[in-house]
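[1] Here you go, sequence then predicted model.
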Amino acid sequence: MTEIHDNPLDAPNADPFEIAAAAAADIARLTGVEKHDIALTLGSGWGRAAELIGETVATVPATEVTGFSRPALEGHVGTLRSIRTPGGKHVLVIGARTHYYEGHGVRRVVHSVRTAAAAGTRIMVLTNGAGGVRETWHAGQPVLISDHINLTADSPLEGATFVDLTDLYSRRLRDIARSVDPTLDEGVYTQFRGPHYETPAEVQMAKRIGGDIVGMSTALEAIAAREAGMEILGFSLITNLAAGIQSTPLSHGEVIEAGKEAEPVISALLARVVEQL
């Protein structure tokens, strides 16, 4: 008896790159745009940037594209949008992130990134909402990701695939971002498995091993983007200070509210940065 899988990525013998190529073909057909130049994954708080980047050519429900899952989290819109910038670049905006904690496996987590690469993009912009470890930061502050620590004990790479992660978050792209806003700070992103928030002790561990930001996404996606040959820019919106750094308990509602309050400012910032890429 043949086992039936709801998502082609779940089949044990599936080739995730063939499935990404099929997804890219779907996007080209559904949007009418054969090739995209830049891809953006918009996390909590960053969604309005899609309205400011340029002219929307097409918006596609992610579930119409091969291999994409329905988003499980409030604040993620579940669409893929093709946008043409005033400078004539085609931007693929991914509003359909699959988080590691959903339990679907790493292939599904990084499928959007591999699809973006198959669609021709050479620059991957990854954004998220996250907790800040530095006491000098505040809720609503955007920071650049300079590096990451992957605490998921997992990897999107399969088999004997060895990929250099030096300068994973491109210094060149960070310099471009700072040319738009010289006040941007940067830090090391630490991806935990989730979905529970980190304990104060875990936050202190992250701090001691060099982490400045704690969250539940991005690192695995960045590794897959590097494997695909893309240049990566990472942004975190500090939605709250992490457990033990701030005195009040953490809540997802707080994250959503901080994202809504910061959205106009950070979205305008991101749109200006994209125009310079």
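    Yes, it's here. Quantities reported herein were computed from a predicted structural model and do not represent experimental measurements.
[2] only C-alpha atoms for contact and neighbour calcs from this point on.
    Will do.
[3] So for stretch 178-187, what gets flagged as buried?
    For stretch 178-187, a neighbour-count test (16 or more other C-alpha atoms under 10 Å) marks 180, 186, 187 as buried.
[4] List the residues that contact the closest residue to residue 110 other than its chain neighbours.
    Excluding the flanking residues, the one nearest residue 110 by C-alpha to C-alpha, 6 or more residues apart in numbering is residue 221, at 5.1 Å. For residue 221, the contacting residues are 109, 110, 113, 156, by C-alpha atoms under 8 Å, 6 or more residues apart in numbering.
[5] From residue 112, how far off is residue 221?
    Distance, residue 221 to residue 112, by C-alpha to C-alpha, to the nearest Å: 8 Å.
[6] same deal with residue 16?
    11 Å.
[7] Check residue 57 too.
    Distance, residue 57 to residue 112, using C-alpha to C-alpha: 19 Å.
[8] The two: which has the busier surroundings?
    Neighbours per residue, other C-alpha atoms under 10 Å: of residue 57 and residue 112, the larger number sits with residue 112, 30 against 14.
[9] After the helix or strand encompassing that one, which helix or strand is next?
    Assigned by DSSP states H and E, residue 112 belongs to helix 111-118. Per DSSP H and E, helix 111-118 leads on to strand 123-132 as the next helix or strand towards the C-terminus.
[10] That following strand packs against which elements?
    strand 38-41, strand 213-215, strand 231-241 (3 or more C-alpha pairs under 8 Å, 6 or more residues apart in numbering; DSSP states H and E).
[11] Can you give me the buried ones in the second one?
    What it means is strand 213-215. 213, 214, 215.
[12] With distance to residue 124 added, can I get those in JSON lines?
    Shown next, in JSON lines, are the buried residues of strand 213-215 (distance: C-alpha to C-alpha, whole Å):
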{"residue": "213", "distance to residue 124": "20"}
{"residue": "214", "distance to residue 124": "20"}
{"residue": "215", "distance to residue 124": "19"}
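[13] Second structure follows, compare the two:
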Amino acid sequence: MMTTVKMIQESAEWIKQQAEMKPIVGLILGSGLGDLADEIEKAVYLSYENIPHFPTSTVAGHKGQLVVGTLEGIPVMAMQGRFHFYEGYSMQEITFPVRVMKELGCESLIVTNACGGMNENFQPGDLMIIDDHINFTGGNPLIGENLDEYGPRFPDMSTTYTPALRDHAFEAAEKLGQTIQRGVYAAVSGPTYMSGAELIMLRKLGGDVVGMSTVPEAMVARHMSMNILGISCITDMAIGETIEGITHQEVMEVAAKAKPRFKALVRHVLASGDRRLWNQKEEE
């Protein structure tokens, strides 16, 4: 199903009727990290199944709802659970909420995920700021008719992740006494975890971590000139030469242990930033 401007506007209008607050930052909360949305103040909870044209999340651990309110004084819209290519949705469907966020006024996106670490200097429980990505999903959410109202036919992806937001996140981590990594996120389709040979290939191509999300949403956000900050939670080591089996339950357990540091980082990033970091229109 191809996304149309009318669909985006209808979803946005329905959300406006339920929540009066105009968000400026969108949050996509990955596996095991969705509890941050429970800390949003003046919150309005909207189930995906009630929002026109929204898919529904089928992954264990994803609550499947939008939360609109304020976090550290910043108007936000958070997704408690995202959609994935491996669930059978099209690339346009899994990125549809990002389009709606932009329509509602979000000029920035914080996108998070749980992932496997391919860089031998990383370890489970580390947080990583995404510098760049490799799209190895086999798909692209911008294929098809271009939505000219939101962005150009051929958007540039050379600086997908906003340098100022990356720098700000590292400053916030330093103030918190956190040591965080930085690197390249390699996105694959899933739902299978990677073979040893595949992991070796992705690492040789330049990937530091591997996961099944984030990149499609970032590409669509970049298409719409949104500011983007990507944060990965490394839940297991995916070293091709010494790979060990991993289950989704184990991923969730490690993400849960890292959750306090993750929440503290995101909250501090929001609290300590100049509002112009988040609201691009104020910079223009």
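    Perfect, thanks for sending it. Everything quoted here is computed from the prediction, not taken from an experiment.
[14] Which one of the contacts of residue 221 of structure 1 sits in the busiest neighbourhood?
    residue 113 leads these on contacts (other C-alpha under 10 Å) with 30 neighbours.
[15] Counterpart of it over in structure 2?
    Under the alignment by TM-score structural alignment, residue 113 of structure 1 pairs with residue 98 in structure 2.
[16] ok, that match - contacts?
    So residue 98 of structure 2 contacts 26, 217, 220, 221 (C-alpha under 8 Å, 6+ apart).
[17] likewise residue 22 of structure 1?
    Taking C-alpha under 8 Å, 6+ apart as the contact definition, residue 22 of structure 1 lies against residue 66.
[18] Need the counterpart of it in structure 2.
    In structure 2, residue 22 of structure 1 lands on residue 10 (TM-score structural alignment).
[19] can you check residue 257 of structure 1 too?
    Using TM-score structural alignment, the equivalent of residue 257 of structure 1 in structure 2 is residue 253.
[20] Contacts only, for the residue nearest the centre of structure 1.
    Centroid check for structure 1 by C-alpha atoms, centre = their mean gives residue 126 as the closest residue, at 3.5 Å. Residue 126 of structure 1 makes contact with 40, 41, 42, 43, 218, 222, 232, 233, 234, 235, according to C-alpha under 8 Å, 6+ apart.
[21] which stretch of helix or strand covers the fourth one?
    Going back to what we said before, that points to residue 43 of structure 1. Judged by DSSP H and E, residue 43 of structure 1 forms part of no helix or strand.
[22] residues in contact with it?
    75, 76, 95, 97, 126, 127, 128, 129.
[23] residue in structure 2 matching it?
    For residue 43 of structure 1, the residue aligned by TM-score structural alignment is residue 30.
[24] ok, the residue nearest to residue 111 of structure 1 when sequence neighbours are not counted - how many residues close by?
    Nearest residue to residue 111 of structure 1 in three dimensions, chain neighbours excluded: residue 20, at 6.5 Å (C-alpha to C-alpha, 6+ apart). Residue 20 of structure 1: 26 surrounding residues under other C-alpha under 10 Å.
[25] do residue 230 of structure 1 as well
    25.
[26] Please report how far it lies from residue 205 of structure 1.
    The value you get for residue 230 of structure 1 to residue 205 of structure 1, if C-alpha to C-alpha is used, is 31 Å.
[27] Give me the distance between whatever residue of structure 1 lines up with residue 63 of structure 2 and residue 200 of structure 1.
    Matched by TM-score structural alignment, residue 63 of structure 2 corresponds to residue 77 in structure 1. Distance, residue 77 of structure 1 to residue 200 of structure 1, by C-alpha to C-alpha: 31 Å.
[28] Those two - which one has more neighbours?
    A count of neighbours by other C-alpha under 10 Å puts residue 77 above the other of residue 77 of structure 1 and residue 200, at 19 against 14.
[29] Can you verify my assumption that the more buried one contacts residue 95?
    Yes - in this structure residue 77 of structure 1 lies within contact range of residue 95 using C-alpha atoms under 8 Å: 5.3 Å.
[30] could you list every residue that touches the match of residue 63 of structure 2?
    71, 95, 96.
[31] from these, which is closest to residue 89 of structure 1?
    For the contacts of residue 77 of structure 1, the residue nearest residue 89 of structure 1 by C-alpha to C-alpha is residue 95; the value is 18.8 Å.
[32] Would you mind measuring from that closest one to residue 48 of structure 1?
    Where residue 48 of structure 1 is concerned, residue 95 of structure 1 sits at a distance of 11 Å (C-alpha to C-alpha).
[33] Going by how many neighbours each has, rank the two and give me the top one.
    Set residue 95 of structure 1 next to residue 48 and count neighbours by other C-alpha under 10 Å: residue 95 wins out with 25 against 18.
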